[in-house]
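J.: Next input, structure requested:
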Amino acid sequence: MKRTIENIENQFETFQILNENGEIVNQDAMPDLSDEELKELMFRMVYTRILDQRSIALNRQGRLGFYAPTAGQEASQLGTHYALEKEDFVVPAYRDVPQLIWHGLPLYQAFLFSRGHFHGNQFPEGVNALSPQIIIGAQYTQAAGIALGMKKRGKKNVAITYTGDGGTSQGDFYEGMNFAGAYGAPAIFVVQNNRFAISVPVEKQTAAKTLAQKAVAAGIDGIQVDGMDVLAVYAATKQARERAVNGEGPTLIETLTYRYGPHTMAGDDPTRYRSEDLDNEWEKKDPLVRFRKFLEGKGLWSEEEENKVIEQAKEEIKEAIKKADEQPKQKVTDLMENMYETLPAHLQEQYDEYKAKESK
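T.: Model prediction:
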């Protein structure tokens, strides 16, 4: 049995296209992206890094609510999303707001979601996505159901969902993959392995050598990808999507990545459970630095172009937070009205009480 497990684990080698110096190490796997598409991918990564920096600052100023930093995971998040089509369905976890924004969610509504304002969850028509899931792993079962619905309707689209390494310890993780595998649903399950589920290292989450191998039990394809290499992430997701829409079933993608900041801004201190040496090791793998070197080597990127993106991001973030500030404040009665078409008697009494207070 031990040899059997080892044989399975050894099949899951890390898929990589660019090394840490931005050099191609797997020419055969290079995705067919034009120069403009490569630059657009870099644009999104730089923009998202600035968005993360500004969101952290806004949170510290008390102008945002819940926020989970994303720096370090841009290649994992945006590489997977860039391989999607507009009609595909995104089922995110709470750290995956960038994918929602690039899928069409207005930035000011992303800020309202962080504040807990109901308008932040009222997605515009045509934005095929659910609100970020707070319950760990629940999005996996949601994605399986959405994917099955697409299959039954004959749609050539996929549902993609995300969780962290800690999410693989949840029952919903296995149930979602097993269900999608059994029905051949067009789903893509992404595990963003940033090594720590809050403070718990991945080695204490599971005895498995990889998280990708957990696909074997569900009878679906699995792959482990260098999550700091945006081209590898894109290529793996593109292939998973093609398989799914061609009726070949779901795929589990494990991206080896790292979050440079805390788990969330709600008091987490990563210095208590992560060493300085480990942080330094992963900083050398920064996905923006790696892809920047690659593009500069092709003559497609410059400091001037990056500064333009930075300034654009700052200006649009400034306008978005201003628009979010202009939205009417959420009231207790709004919550009740949004939850119920007809209020039960015990809530009607409370509703009348709060309505009277709010009218003063």
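J.: okay, CA-based contacts and neighbour counts for the rest of this
T.: Will do.
J.: how long is stretch 268-285 from one end to the other?
T.: The straight-line separation of the ends of stretch 268-285 (CA to CA, to the nearest Å) is 23 Å.
J.: List of residues touching it?
T.: 20, 198-199, 228, 258, 260-263 (CA atoms under 8 Å, 6 or more residues apart in numbering).
J.: Let's compare: structure for the following, please.
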Amino acid sequence: MEAHGPHADDDLVTMLTRTGERVPHPDFDRYAEDLDAATLRRMWHDMTVVRGFDNEATSLQRQGELGLWVQSLGQEAAQIGSGHALNGNDFVFPSYREHGVALTRGVDLPEILRIFRGLQHGAWDPEAHRFHLYTLVIGAHSLHATGYAMAMDRDGLVGTGDPARDGAVVCYFGDGATSQGDVNEAMVFAAVHDAPVVFFVQNNQFAISEPVTRQSRVPLAQRGAGFGIPAVRVDGNDVVACYAVTRWALERARSGGGPVLIEAFTYRMGAHTTSDDPTRYRTRADESYWAERDPIARLDAYLSSLGELGDDAREAVAAEVKELGRRTRETVRSWEVPAVASMFEHVYAEPHATVDAERAWFERYERSFAEQGVHA
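T.: You can find the predicted model right below:
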């Protein structure tokens, strides 16, 4: 691993070492004071469950049940840690890999697979979960997130001092998205308007097959200074540090302090998607290096050292993961292909003459095959 530029790890906020030892941090310790053993066990539970779901989804894609799957393998601490820092007023704009954050927002994980089975563009109510639909266009949602945050501010939902009212936005994207114009434009608007948005970069070190060194000569967090946005680099495999840093950033944003950029330095242990072959662009040595820094094993070791994670808990979660896998398989295989004409539904909130005309044309087109005795 390179020890300079984008791969430098000597300035990361770390509060839990790779061997599971708790280390203090002068700036962020107070933001982790509420993490008692029960809360940490919940984080361990959530990371374990989302990884089990992730593996099941990968298997389903390999069996031809999904068109594509995007793994979050290895990024569980960044997602679960930051997700637990959110409150009910906050709104999340994910990209397409934030399955762990979805879990913390109450999304039923199997429902995510409707997207990857090609049935729907989104499968949950964004307002009910305060969690927007996945965005597969790289970085496009950063503009939506910034606009939403600006609207929250102008609607008086930021900086009032009332915790029941104040909220912020978190926008998740990967290191590759930082090279997109949309993300840079979003940061310009966010900085100029003091938008209450936290840009959370999961730097998993590869934009598909391109390493982060082909995107930046410096750590990505340093880009924040160019926009006038405070930035923090955090160990993305440390769930405690990810929680503490995100909590700090959200409290700042909710209080009217403006945007923050967080770079969570992690590693994509799986492929970019199930259509990718990572053996073509990275080494076994790198994979072994990061396997030793597995985020779940790290928290497991810490809880075990405290005597707070026994065999009963492990067995219970293993049974839960197995049951989730069974339910996921049965749910996915039970879905029927919707009628093609359903693509005209939910295009606009209100009736739309052009859509109605296109639907009518399509229905006539389909009927023409039946009239000619042609069967689909």
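J.: Need the TM-score between these chains.
T.: The TM-score (TM-score structural alignment, normalised by the length of structure 1) is 0.91; 351 aligned residues with a CA RMSD of 2.4 Å.
J.: returning to what we had before: please report which of the contacts of stretch 268-285 of structure 1 has the highest neighbour count.
T.: Within those, most neighbours by other CA atoms under 10 Å means residue 228, with 31 neighbours.
J.: which ones are touching it?
T.: With CA under 8 Å, 6+ apart, residue 228 of structure 1 has these contacts: 72-76, 256-257, 285-287.
J.: Kindly reformat those residues as CSV containing secondary structure, distance to residue 301 of structure 1 and neighbour count.
T.: Listed next are the contacts of residue 228 of structure 1 as CSV, based on DSSP: H, G, I helix; E, B strand; the rest coil; distance: CA to CA, whole Å; neighbours: other CA atoms under 10 Å:
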residue, secondary structure, distance to residue 301 of structure 1, neighbour count
72, coil, 20, 24
73, coil, 21, 30
74, helix, 18, 30
75, helix, 17, 30
76, helix, 21, 29
256, strand, 26, 24
257, coil, 24, 27
285, coil, 19, 21
286, coil, 17, 22
287, helix, 15, 28
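J.: Tell me how many other residues surround the aligned residue in structure 2 for residue 91 of structure 1.
T.: Residue 91 of structure 1 maps onto residue 93 in structure 2, with residues paired by TM-score structural alignment. Using other CA under 10 Å as the criterion, residue 93 of structure 2 is surrounded by 26 other residues.
J.: need the contact list for residue 93 of structure 2.
T.: Here residue 93 of structure 2 is in contact with 131-134, 141-142, 144-145, 169-172 (CA under 8 Å, 6+ apart).
J.: can I assume residue 126 of structure 1 sits in a strand?
T.: No: under DSSP: H, G, I helix; E, B strand; the rest coil, residue 126 of structure 1 sits outside any strand and is assigned coil.
J.: residue in structure 2 matching it?
T.: Checking with TM-score structural alignment, residue 126 of structure 1 has residue 128 as its match.
J.: Pull the number of nearby residues for its match.
T.: 11.
J.: if I look at it, how far off is residue 106 of structure 2?
T.: 9 Å.
J.: Likewise for residue 337 of structure 2?
T.: For residue 337 of structure 2, the distance to residue 106 of structure 2 (CA to CA) stands at 26 Å.
J.: Give the aligned equivalent of residue 314 of structure 1 in structure 2.
T.: Using TM-score structural alignment, residue 314 of structure 1 sits opposite residue 322 in structure 2.
J.: one step back: could you export the contacts of stretch 268-285 of structure 1 as a markdown table, including distance to residue 334 of structure 1 and secondary structure?
T.: Shown next, in a markdown table, are the contacts of stretch 268-285 of structure 1 (distance: CA to CA, whole Å; DSSP: H, G, I helix; E, B strand; the rest coil):
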| residue | distance to residue 334 of structure 1 | secondary structure |
| --- | --- | --- |
| 20 | 50 | coil |
| 198 | 33 | coil |
| 199 | 36 | coil |
| 228 | 42 | coil |
| 258 | 39 | coil |
| 260 | 37 | coil |
| 261 | 34 | coil |
| 262 | 33 | coil |
| 263 | 31 | coil |
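J.: between those, which is closest to residue 169 of structure 1?
T.: residue 198 (13.3 Å; CA to CA).
J.: Leaving out chain neighbours, which residue sits closest to the closest one?
T.: Distance criterion CA to CA, 6 or more residues apart in numbering; nearest residue to residue 198 of structure 1, sequence neighbours excluded, is residue 263 at 5.3 Å.
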